[in-house]
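Enquirer: sequence and predicted structure below; questions after.
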Amino acid sequence: MRTSMRRVGVAVMTAALLTGVAGQAVAVSPENREDAAQDSAQAAGRDRAEVRRAMDEVVATGAAGVVMRVHDRRGEWAGSAGVAELHRPAKPVVDGRFRAGSITKTFVATVVMQLVGEGKVGLDDPVDRHLPRYGLDRRITVRMLLQHTSGLFNYTGDVKPDGTTDPGIPMWGQDYVDNMFRTYRTDELVRFALTKPARFEPGARHSYSNTNYSLLGLLIEKATGTDYDTQVERRILKPLGLHGTSLPGTRTGIPGPNAHSYMAYQHGGRLKTVDATRMNPSWAGPAGEIISTTRDLDTFVSALLGGKLLRPDLLAEMRKSIPAAAEGSRIGLGLFQTDFGPNCTGHGHTGGTQSATTYMYSTSDRSKRVVFSVTHGTIDSADPAAREKFGKTIDKLAALALCGTPQR
């Protein structure tokens, strides 16, 4: 696997800061039986077996479980690996719900693009025109927020010019656990971020910042007169029938069937593992609070790239990309473009919380799609080697599912 792709998986686990169990598979009826018939049962079984083995490898790194959905020319397949709860034998429910983290941003970006199409917001409008109460640099535009080129400090933690960490709100370890049920307001998080100096001149380069999407959530509210989550529900969730998807606000639980997810960290000279399934997600808000399923996210990314949510010109604008901070990746407006293998580029987003990692990617023509969520188990979040190993395995899983072959 190339170094550039290894960094994608590692970056997911750090973005919020900044024994293998046999897989459980559920076959889903193919959409195109004629194409599926061209593949022998032996080849299909071998292909899925490779994906299942890759899922088991993820579990072997210390993850608790994996739920996954793959769409390709043979149709659709879903499966799970690992356990739904540590020290218990039950496997994760294939259609269970999970926290999808920053995949929230693609939903928010879609709503913003719809508002652009309605003439309520302009991509090159100064954000200060819509949200004057923050005194933002007037060079910062809506497009820059969507593409993470504003230079605004990331309220969950950022990196100083000298390479050292500039901490944000409590995000890891005992500090996070002590604040796990604290309620944050989006306005509070934005104002905190603005107490920090800008990372660079607006538009100079790409640097991922949750603050950008907190502001976009407030922008949606200003343009529509309702909360951003109301607009996401009206414009995306209800029209697409995404019944397993929700924006919880301050609600601490995950509705419906779900696996447990954990955060492991060093405390008092030993590795401590905390069940972080229940927590107050208000720290994430428009930047990462969404709860969903593999089925719903597959439906969403297919509808988005298929033009069901945006006019062709708006979708084309959303997909225009620039080099992202991570090597081998580019970013559009709420969409990443990542090379998973030769002639195999994925369009979508990843999501990371303290206790879960999610991938949602599709090829440009939507013929191949992959969505999976990994619930963390005993992975030491402060151990670079553990993060690197975890990153390699989830990137291998994504490449196998989307491209059919692992990265070299």
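Expert: Alright, I've got the coordinates.

Enquirer: okay, CA-based contacts and neighbour counts for the rest of this
Expert: OK.

Enquirer: can you pull out the helices in the stretch 201-350 of the chain?
Expert: 210-224, 228-232, 238-240, 294-305, 312-319 (DSSP state H, counting those that start in this stretch).

Enquirer: now distance to residue 362 and mean neighbour count too, for the ones you listed, in a markdown table please.
Expert: Below are the helices of the stretch 201-350 of the chain laid out as a markdown table (distance: least, C-alpha to C-alpha, whole Å; neighbours: other C-alpha atoms under 10 Å):
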| stretch | distance to residue 362 | mean neighbour count |
| --- | --- | --- |
| helix 210-224 | 23 | 22 |
| helix 228-232 | 21 | 20 |
| helix 238-240 | 17 | 13 |
| helix 294-305 | 7 | 21 |
| helix 312-319 | 13 | 16 |
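
Enquirer: want to throw these into a markdown table with distance to residue 54?
Expert: Formatted as a markdown table, these follow (distance: least, C-alpha to C-alpha, whole Å):
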| stretch | distance to residue 54 |
| --- | --- |
| helix 210-224 | 31 |
| helix 228-232 | 34 |
| helix 238-240 | 31 |
| helix 294-305 | 17 |
| helix 312-319 | 30 |
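
Enquirer: so for residue 49, which of those helices sits nearest?
Expert: Among these, the nearest to residue 49 by C-alpha to C-alpha is helix 294-305 (19.4 Å).

Enquirer: run the angle between that closest one and helix 312-319 for me.
Expert: 120 degrees (axes from the mean of the first three to the mean of the last three C-alpha atoms, to 10 degrees).

Enquirer: residue 228 touches residue 221, doesn't it?
Expert: Yes - at 5.6 Å, residue 228 counts as touching residue 221 under the criterion of C-alpha atoms under 8 Å.

Enquirer: comparison target, given below:
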Amino acid sequence: MKEKEQKKKNIAEVQGVKIIPLGGLEQIGMNITVIEYEDNIIVIDCGLSFPEDEMLGIDMVIPDVTYLKENIDKVKGFVITHGHEDHIGALPYVLKDVNVPVYGTKLTIGLIENKLKEANMLKSTKRKVVKYGQSINLGCFRIEFIRTNHSIADSAALAIFTPAGIIFHTGDFKVDFTPVFGTPIDLQRIGEIGKKGVLALLCDSTNIERPGYTMSERTVGKTFDNIFADYSRSRIIVATFASNVDRVQQIVNSAVKYKRKVVIEGRSMINVVTTAADIGYINIPDNTLIDIEQMKNYTDDQIVMIMTGSQGESMAALSRIAASIHKKVSIKPGDVVILSSNPIPGNEKAVSKVINELSMKGAKVIYQDTHVSGHACQEEVKLIYSLIKPQYAVPVHGE
């Protein structure tokens, strides 16, 4: 009885339209939300999450999609807001049981295709690239993609037109008037949607306890320049999220400015940078990138490495280097390691362990002012609410 009551509690039904979170609420990660009207279902995002400390032997957590499998005939497609793991990471697993088309922006679909290729599912999965301002029709739903800013390019908000009214999903967002790539969030279109009358707003609430505004991504570029200038004789290693293409671009910019060669290390980092470069979303000048094997041909002050492992993931490149189990790179006294991210809740111990191991080997570890959030703070959230003026508010992506 209690389980049925809990399931009922997690379903918001307004004027015949149901909003059913299968993940992403009351937790960080594993974002997946069902929008249902009569015999029509669309699924917003399909992410994974990191395991909790007590989940020994578990590498990742994927959502329970029993509801989708039970209603497979109603499901029209997956609509993806952006290409972060907590929004696309579970797709290769879920699509095995719920094989419907996937819709997203250019970079988002490119990153999804990488995952499908690894899972040998590229041919069996339909994908469609959607441009900003373009709408798609799925059953009784019309979904418009609207430009936003986040810590990955090609992020989108979704205006979902249903027979019961408009549902507006912000996706993960911030208001950045000076983005590294692309143009600022389309506040004009968001305001126009608001004037049409919005039934419900699903708004990114990750930073709702932080006053003010989130700093622009460009501010991190100045920090990199300062670090590169201060440690001009040291080998520099930067760990960040593989998907943060804007961050990688700024590291490359600093490397070029200070005449350093760039080594990309870590499978996911290589995949993302390759995909972004192929579609023109990252600019790496000729003769800047070198293979890891070529590092021996250069002095320490000519090298910067960009790699995975900023979250202390056990098998990521930086973690293996810190633990002295990386086959090609060893830390030596005088190395400078920049952690360009904040620990995701639950990863603090793993990150601290990596910092300790690096410090004991004589590396200088820097993590102050090397990251800005990709999520809106209070004033930006207020702005979206003032533009949308929803009848119902559904905070998402916060815990």
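Expert: Received, thanks. Remember, predicted model here, so these are calculated numbers, not experimental data.

Enquirer: TM between them?
Expert: Scored by TM-score structural alignment, normalised by the length of the second structure, the superposition of the two chains gives a TM-score of 0.28; 182 aligned residues with a C-alpha RMSD of 7.0 Å.

Enquirer: what is the burial count for residue 3 of the second structure?
Expert: For residue 3 of the second structure, the tally of surrounding residues (other C-alpha atoms under 10 Å) stands at 8.

Enquirer: likewise residue 28 of the first structure?
Expert: Neighbours around residue 28 of the first structure, by other C-alpha under 10 Å: 15.

Enquirer: kindly report the same for residue 7 of the second structure.
Expert: 11.

Enquirer: where's it, which helix or strand?
Expert: Element membership for residue 7 of the second structure, per DSSP states H and E: helix 2-9.

Enquirer: what about residue 13 of the second structure, distance to residue 33 of the second structure?
Expert: Distance, residue 13 of the second structure to residue 33 of the second structure, by C-alpha to C-alpha, to the nearest Å: 13 Å.

Enquirer: list the residues that contact both of those two?
Expert: Jointly contacting residue 13 of the second structure and residue 33 under the rule C-alpha atoms under 8 Å, 6 or more residues apart in numbering are residue 19.

Enquirer: which one's more surrounded, these two?
Expert: Remark: of residue 13 of the second structure and residue 33, residue 33 carries more neighbours, 21 against 14, as counted by other C-alpha under 10 Å.

Enquirer: wait, a strand at that one?
Expert: Yes - looking at residue 33 of the second structure with DSSP: H, G, I helix; E, B strand; the rest coil, it is inside a strand.

Enquirer: figure out which of the helices of the stretch 201-350 of the first structure is closest to residue 265 of the first structure.
Expert: Using C-alpha to C-alpha, the nearest of these to residue 265 of the first structure is helix 210-224, at 23.1 Å.

Enquirer: packing partners of the closest one?
Expert: Helices and strands touching helix 210-224 of the first structure, by 3 or more C-alpha pairs under 8 Å, 6 or more residues apart in numbering; DSSP states H and E, are helix 104-117, helix 127-130, helix 142-147, helix 186-193, helix 228-232.

Enquirer: got the angle for it vs helix 186-193?
Expert: 140 degrees.

Enquirer: can you check what angle separates helix 210-224 of the first structure from helix 104-117?
Expert: 40 degrees.

Enquirer: between the helices of the stretch 201-350 of the first structure, which one is closest to residue 51 of the first structure.
Expert: Closest approach to residue 51 of the first structure among these is made by helix 294-305 (15.7 Å; C-alpha to C-alpha).

Enquirer: pipe the helices and strands packed on helix 210-224 of the first structure into a markdown table and attach distance to residue 33 of the first structure per row.
Expert: As requested, those are exported to a markdown table (distance: least, C-alpha to C-alpha, whole Å):
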| stretch | distance to residue 33 of the first structure |
| --- | --- |
| helix 104-117 | 32 |
| helix 127-130 | 49 |
| helix 142-147 | 39 |
| helix 186-193 | 48 |
| helix 228-232 | 34 |
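
Enquirer: looking at those, which is nearest to residue 375 of the first structure?
Expert: The nearest among these, by C-alpha to C-alpha, is helix 104-117 at 17.4 Å.

Enquirer: which parts of the closest one are buried?
Expert: 104-115, 117 (16 or more other C-alpha atoms under 10 Å).

Enquirer: packing partners for that helix?
Expert: helix 210-224, helix 228-232, helix 312-319, strand 344-352.

Enquirer: which among these is found nearest to residue 79 of the first structure?
Expert: strand 344-352 (19.2 Å).

Enquirer: measure residue 296 of the first structure to residue 394 of the first structure for me?
Expert: For residue 296 of the first structure, the distance to residue 394 of the first structure - C-alpha to C-alpha - is 20 Å.

Enquirer: sorry, slip of the keys, the one I care about is residue 76 of the first structure.
Expert: Taken as C-alpha to C-alpha, the span from residue 76 of the first structure to residue 394 of the first structure is 20 Å.

Enquirer: so those two - more neighbours on which side?
Expert: More crowded of residue 76 of the first structure and residue 394, by other C-alpha under 10 Å: residue 394, with 28 against 19.

Enquirer: give the contact list for residue 6 of the first structure.
Expert: Going by C-alpha under 8 Å, 6+ apart, the list of residues near residue 6 of the first structure reads 388, 391-392, 395.

Enquirer: name the helix or strand for it, please.
Expert: helix 3-15.

Enquirer: could you point out the helix or strand that follows that helix?
Expert: Downstream of helix 3-15 of the first structure, the next assigned helix or strand under DSSP H and E is strand 24-28.

Enquirer: mind listing what's buried along the next helix or strand after that following strand?
Expert: Next along the chain after strand 24-28 of the first structure, taking DSSP H and E as the criterion, comes helix 33-37. Buried residues in helix 33-37 of the first structure, counting neighbours by 16+ other C-alpha under 10 Å, are found at residue 36.
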